[in-house]
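S.K.: coordinates only, sequence not included:
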C-alpha cells in the first residue's frame, strides 16, 4: 500500500466516518462502510453529504494507483445522484473507476450499492497538477 493511500485511510475525517480500508488498483477504488451514528441524518438514514464525500474519496483513491509521485489530483467538479436511502447498520460499498484520463484532467465515476441495489452514483472530474 502506498504512503499516499495510507494517508487517505488515516485522515481523521475518514476515520470518524468509519472508513477502515480503501482498495486501490488499476484505476479502481473501493470503500466498504457500515452505516454508523456518525453518518446518519436526523431521520436516521445515511446523510447525502457522506455519499458525496466518500464518492470523491473513493474516486481519488482509485486514481492514486495510476498517478506518479510527482502528480496530484484535485476535484474540479462532482455530480451526485442519490436514488434510495440506507439505514443505520447497513453495509454499503463505494466502487470507482477511471473513465478517461488525459494529461491534465481525469473523468471518473463512483457507484454506491447496498447489496445488489444501486443507492447513488457520482461523476467526478479531477484536475491533474504537479505536486508542490
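M.R.: Yep, that arrived. Everything numeric here is computed off the predicted structure, so don't read it as measured data. Numbering: from 1, shown residues only.

S.K.: switch to C-alpha atoms for all contacts and neighbour counts from now on
M.R.: Fine.

S.K.: what about the residue nearest the centre of the chain, helix or strand, and which?
M.R.: With distances taken as C-alpha atoms, centre = their mean, the residue of the chain nearest its centroid is residue 58 (2.3 Å). Using DSSP states H and E, residue 58 maps to helix 48-64.

S.K.: Against that first model, consider the following:
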C-alpha cells in the first residue's frame, strides 16, 4: 500500500527522529527534503565504545530507524511498524569523528510484514549491513 499523503510521511518521520535517543546520537536526515533517503550521524559521544570506535548499540538503533523510515511511505496513516527481527553484521569499525551514512531499502511488503536491508557506510567503506523484519500493526486510537 502506497501512502498517499507525503506530508504525513514527513510528519511521522520527524516524530521518529524526535525521540531522545536519536537526538543523543545526533541522527539527522541525509536529505532534509526526503527523510526516507537515509540518515547521517557522527561517531561521537554516546556512539563511541570504550575502545574508541563506533558502539554497536548506537549503530543498531540508527540502522533500525533507517529501516522504519524506508518502510514509512508504504504505511497507511492507520498503520505503524515495529521491529520483530534484526540481524546485523558489523564489517568494519567506525572511528571517532567519522560521519556514518545509513540507508535502507524495502525489499518486500506484505499485508503485515516489511522486509528491509539497511547499510551503514563511511565514505566508500561498508561498516555494517542489517536485515530487518518489521511487523505492520494497526494504530489504535
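M.R.: That came in fine, so what should we check first? These numbers come from a predicted model, not from an experiment.

S.K.: Do you know the score for how well these two fit?
M.R.: Overlay of the two chains. TM-score (TM-score structural alignment, normalised by the length of the first structure): 0.92; 130 aligned residues with a C-alpha RMSD of 1.6 Å.

S.K.: Looking for the alignment partner of the residue nearest to the centre of the first structure in the second structure.
M.R.: Matched by TM-score structural alignment, residue 58 of the first structure corresponds to residue 66 in the second structure.

S.K.: could you point out which element follows the helix holding residue 58 of the first structure?
M.R.: Per DSSP H and E, the first helix or strand lying C-terminal to helix 48-64 of the first structure is strand 71-82.

S.K.: how about the strands in the second structure?
M.R.: Taking DSSP state E as the test, the strands found in the second structure are 28-29, 39-42, 79-90, 99-109, 113-122, 125-138.

S.K.: Can you add distance to residue 51 of the second structure and give those back as JSON lines?
M.R.: JSON lines is the format used below for the strands of the second structure (distance: least, C-alpha to C-alpha, whole Å):
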{"stretch": "strand 28-29", "distance to residue 51 of the second structure": "25"}
{"stretch": "strand 39-42", "distance to residue 51 of the second structure": "16"}
{"stretch": "strand 79-90", "distance to residue 51 of the second structure": "15"}
{"stretch": "strand 99-109", "distance to residue 51 of the second structure": "17"}
{"stretch": "strand 113-122", "distance to residue 51 of the second structure": "18"}
{"stretch": "strand 125-138", "distance to residue 51 of the second structure": "16"}
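
S.K.: Distance to residue 73 of the second structure and mean neighbour count added to the ones you listed, as a markdown table?
M.R.: Formatted as a markdown table, those follow (distance: least, C-alpha to C-alpha, whole Å; neighbours: other C-alpha atoms under 10 Å):
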| stretch | distance to residue 73 of the second structure | mean neighbour count |
| --- | --- | --- |
| strand 28-29 | 15 | 20 |
| strand 39-42 | 16 | 22 |
| strand 79-90 | 11 | 15 |
| strand 99-109 | 10 | 21 |
| strand 113-122 | 12 | 22 |
| strand 125-138 | 13 | 20 |
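
S.K.: Of the ones you listed, which is nearest residue 56 of the second structure?
M.R.: Nearest to residue 56 of the second structure, of all the strands of the second structure, is strand 79-90, at 7.9 Å by C-alpha to C-alpha.

S.K.: what does the closest one correspond to over in the first structure?
M.R.: Going by TM-score structural alignment: strand 79-90 of the second structure matches residues 71-82.
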